[in-house]
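Asks: okay, predicted coordinates and the sequence, questions at the end:
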Amino acid sequence: MADGVAPVSVVIAAYQAERTLGAALASALGQVPRPAEVIVVDDGSRDGTSAVARSYPGVRVIEQPNQGPSAARNTGIREATQPWVAFLDADDVWLAGKLARQRSAQARHPDAVLLAGDREPAGGARRRAPEPAGGRPRETRLGYRDLLLLNRFQTSTVQVRTEALSRCGGFDPTVDGAEDWDLWLRCARLGPVVKLDVPLVMYREEPAGHGGNLGRLYSRMLLMLDRERVETSLTATAFAQVLTWHYLRFALAFLVAGQSADARRTWRELRVAGLVGHVPAAAVRHLAPFLAGRMVRRLRGV
């Protein structure tokens, strides 16, 4: 592969994205090194999404009936020709230097199956991934248990080995809303996950989207965790504590969102699941450190 080209297939799932797709494409095509290919999957849009994509030379456009984000990304994965697949949502923008940083991380972590990074909200002044002290960002190697505790990065920051995606089976549409988290867990069973602790993406939070509905995320997470109960490498007690932690954090999230009825329902479901006895351990081991970390980040303005 030429030095100026990264061995990466960029997959952009787009639905009704005429307004934002151009910025996403420009941010991918403007990377140095540039990606070997960019694939846009128009998931049944009724606006000018495909026309915008076709206006960028070299971009491959695939149109399909609307099936949701998982199916659209899976279509792109099947069409990918490169050793790595990088995902970019049609309403997000890669910061300059995103691919270069992850290419360097590949060299430092040749066993990694997935590379990710941090994100920052759209509207900020930054347009380039910041240069850290010493010229290299802090990195966190994550394992299966780390990701079972929390989905630690957003899809548009992620770059995955194509072979790993093939072995995992891609995204699962039955858990749309938690489909990214579900896939990262399956990838983590195959090898190390490396997160660069630096923003690589500017994102737009869409409250009406698949990831913006708290109730939907909660219900799909439970479906995912029910499957993980069978597949997990954790002991039964350790997994029960993790499951309890997720009930607790969603009960708290519902309360913060003003959804007290949902918070009460979550607590009832925790009791029905027979997890009340695990509440003290889950609160000490998982909930308390999580809340402390949130407080520290808020005080630092992060």
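Replies: On my side now, so go ahead. Residues are numbered from 1 along each chain as shown.
Asks: from here on, just use CA atoms for contacts and neighbour counts.
Replies: Noted.
Asks: packing partners for the lengthiest helix in the chain?
Replies: In the chain, with assignment by DSSP state H, the single longest helix is helix 236-256. For helix 236-256, the packing partners by 3 or more Cα pairs under 8 Å, 6 or more residues apart in numbering; DSSP states H and E come out as helix 144-149, helix 214-231, helix 260-272, helix 279-282.
Asks: mind doing that once more with 7 Å?
Replies: Here helix 236-256 is seen to pack against helix 260-272, helix 279-282 when contacts are counted using 3 or more Cα pairs under 7 Å, 6 or more residues apart in numbering; DSSP states H and E.
Asks: take the one below as the second:
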Amino acid sequence: MDIAVIIPLFNGAKWIRQTLESVFSQSHLPREVVVVDDGSTDKSLEILQDFPHVKLLRSPDKGGPAARNFGLQQTTAPLVAFLDQDDIWHPDHLRLLSGLLCQYPQYPAAVAMMLSFEDNLVFPHPVLDEYPLDFWSTFPRNSIGGPSPILIRRTALDSIGGWPTKFSTSAFYAWLRLSANHPFMQNRSFTVGYRQHDQSHSYRLRKQCSFYDEQIEALEDALPYRIMAQPQEEKELRKRLDTWFILSDLLKAIVNCDYTLLEKYALILEDNLSDFSTEFSESLCQSLVFWNLVPVWRYDSLQQQQQLIETLLEHWPKKAERTRQIIRSLTQQIAPRKAFIKYLLHRPFSWKRWIVFSEIIFNLSPTPNP
């Protein structure tokens, strides 16, 4: 099936060449490659001149969501992929995902797995290992992340009115809406490289407390669509959303160094989580520390993240024993694995090393990306 690739661009001269090279190295080449510029002032547009098959568009509105939607309107291929300007694909990424959508016509989208990297990335050999992914099973967490790992049917996007532009957390909202009636098909193979740096859009957004208020608005807006399709899930999903409200208030207290409120909301969170599984409770605390607080406090290194956990424990109420223990365990369980993963990614390829690597990945709950 034909594919359109849409890439929003804003001052991406550091990364756009490598990103486009990964697109034109695909074993299943896209029919359309569109770059939507959002007012770049660096040398991004000069770099595009080296790619004559790229169609350059100028976005009439500002922001990544508007650029994606404008690109969608200017393309016609039945399958659509949205690639961020700083991410890359394995050469078989589009072939594997488009094959899944051909094989499973009832699924609205196919999803790959992502590897985080900073400079260089060596992908493990990809294989086809598909399974249904119910995005709502991890609600209100985002188990996919940004747009780069997903290939979507245009008909599915049309059914929700195109790429959402209402929220800055547009990808999160899009996944909620697209999967309200039917799960995605995920290929359990790493074919997307997610570049980590402090200039990324999500990193900058997460430094703003208003981001979390908008995220809650997106969750509240999407929830009725799921309840309409699966009314039996309403009670559970609303309980989970209530927990996210508490987490948002707790986050603001931590950011503002209001330790009285921190203690208050930590105790409320502890009580609320008593009704949930250990897995859900652990994923929520991981989200609080690694996804929410790291950008706000600029604690990017493993040593700084351990310092962040120690600071939380210093002020975390001892009565909130369950959540306190979960946060303490993050230092012992998450940070060493992240360090080992980074070590493996920068070592020469060997099958034994990647087998160990895969075991670590699949035994490690993914850091959520709201």
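Replies: Ah, there it is. For clarity, every value in this text was computed on a predicted model and none was experimentally measured.
Asks: of all the helices and strands packed on helix 236-256 of the first structure, which one is nearest residue 233 of the first structure?
Replies: Closest to residue 233 of the first structure of these, according to Cα to Cα: helix 279-282, at 18.2 Å.
Asks: helices and strands around that closest one, which ones?
Replies: helix 236-256.
Asks: tilt between the helix it packs on and helix 214-231?
Replies: For helix 236-256 of the first structure against helix 214-231, the angle by axes from the mean of the first three to the mean of the last three Cα atoms, to 10 degrees is 180 degrees.
Asks: whatever residue of the second structure lines up with residue 143 of the first structure: how many residues sit nearby?
Replies: In the second structure, the residue matched to residue 143 of the first structure (TM-score structural alignment) is residue 134. Residue 134 of the second structure has 18 neighbouring residues, counting by other Cα atoms under 10 Å.
Asks: for residue 134 of the second structure, give me its contacts.
Replies: Neighbouring residues of residue 134 of the second structure by Cα atoms under 7 Å, 6 or more residues apart in numbering: 183, 184.
Asks: now the equivalent of residue 232 of the first structure over in the second structure: how far from residue 354 of the second structure?
Replies: Counting by TM-score structural alignment, residue 232 of the first structure lines up with residue 226 in the second structure. Using Cα to Cα, to the nearest Å, we find residue 226 of the second structure at a distance of 38 Å from residue 354 of the second structure.
Asks: circling back to that earlier point, in space, what's closest to the match of residue 232 of the first structure - neighbours in sequence excluded?
Replies: Nearest residue to residue 226 of the second structure, sequence neighbours excluded (Cα to Cα, 6 or more residues apart in numbering): residue 180, at 4.6 Å.
Asks: now residue 335 of the second structure
Replies: residue 302 (6.2 Å).
Asks: tell me how many other residues crowd that neighbour.
Replies: 15.
Asks: what do we get in the first structure for it?
Replies: When the first structure is aligned by TM-score structural alignment, no residue sits opposite residue 302 of the second structure.
Asks: what does residue 41 of the second structure give?
Replies: Using TM-score structural alignment, residue 41 of the second structure pairs with residue 46 in the first structure.
Asks: so what corresponds to the residue nearest to residue 226 of the second structure in the first structure?
Replies: Residue 180 of the second structure maps onto residue 189 in the first structure, by TM-score structural alignment.
Asks: centre of the chain to stretch 160-173 of the second structure, how far?
Replies: Stretch 160-173 of the second structure has its C-alpha centroid displaced from the chain centroid by 14 Å (Cα atoms, centre = their mean, to the nearest Å).
Asks: now do the buried residues in it.
Replies: In terms of neighbour count (16 or more other Cα atoms under 10 Å), stretch 160-173 of the second structure has its buried residues at 162, 163, 164, 165, 167, 168, 169, 170, 171, 172, 173.
Asks: surely the residue nearest to residue 226 of the second structure meets residue 224?
Replies: No - using Cα atoms under 7 Å, residue 180 of the second structure is not in contact with residue 224; the gap is 9.2 Å.
Asks: could you check which of the two is surrounded by more residues?
Replies: Just comparing residue 180 of the second structure and residue 224: by other Cα under 10 Å the higher neighbour count belongs to residue 180, 21 against 15.
Asks: measure that one to residue 140 of the second structure for me?
Replies: From residue 180 of the second structure across to residue 140 of the second structure, the span is 13 Å (Cα to Cα).
Asks: for the two, list the residues in contact with both.
Replies: By Cα under 7 Å, 6+ apart, residue 180 of the second structure and residue 140 have no common neighbours.
Asks: would you mind putting the helices and strands packed on helix 236-256 of the first structure into a markdown table with mean neighbour count alongside?
Replies: Shown next, in a markdown table, are these (neighbours: other Cα atoms under 10 Å):
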| stretch | mean neighbour count |
| --- | --- |
| helix 260-272 | 16 |
| helix 279-282 | 18 |
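Asks: pipe the ones you listed into JSON lines and attach distance to residue 158 of the first structure per row.
Replies: As requested, these are exported to JSON lines (distance: least, Cα to Cα, whole Å):
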{"stretch": "helix 260-272", "distance to residue 158 of the first structure": "31"}
{"stretch": "helix 279-282", "distance to residue 158 of the first structure": "29"}
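Asks: how about the ones you listed, which one is nearest residue 72 of the first structure?
Replies: With Cα to Cα as the yardstick, what comes closest out of these is helix 260-272 (31.0 Å).
Asks: mind jotting down where the helices sit in the stretch 251-370 of the second structure?
Replies: If DSSP state H, counting those that start in this stretch is used as the criterion, the helices of the stretch 251-370 of the second structure fall at 259-273, 278-286, 294-297, 302-315, 321-345, 351-362.
Asks: looking at those helices, which is nearest to residue 100 of the second structure?
Replies: helix 351-362 (21.4 Å).
Asks: how far off helix 321-345 does that closest one point, in degrees?
Replies: 160 degrees.
Asks: hmm, back to that, show me the buried residues of stretch 160-173 of the second structure that map onto helices.
Replies: Among these, DSSP H puts 170, 171, 172, 173 in helices.
Asks: surely the second one touches residue 146?
Replies: Going back to what we said before, that points to residue 171 of the second structure. Yes - judged on Cα under 7 Å, residue 171 of the second structure makes contact with residue 146 at a distance of 5.7 Å.
Asks: one step back: tell me the spacing between the match of residue 180 of the second structure and residue 176 of the first structure.
Replies: Taking Cα to Cα, one finds residue 189 of the first structure at 21 Å from residue 176 of the first structure.
Asks: pretty sure residue 22 of the first structure contacts residue 52?
Replies: Yes - judged on Cα under 7 Å, residue 22 of the first structure makes contact with residue 52 at a distance of 6.5 Å.
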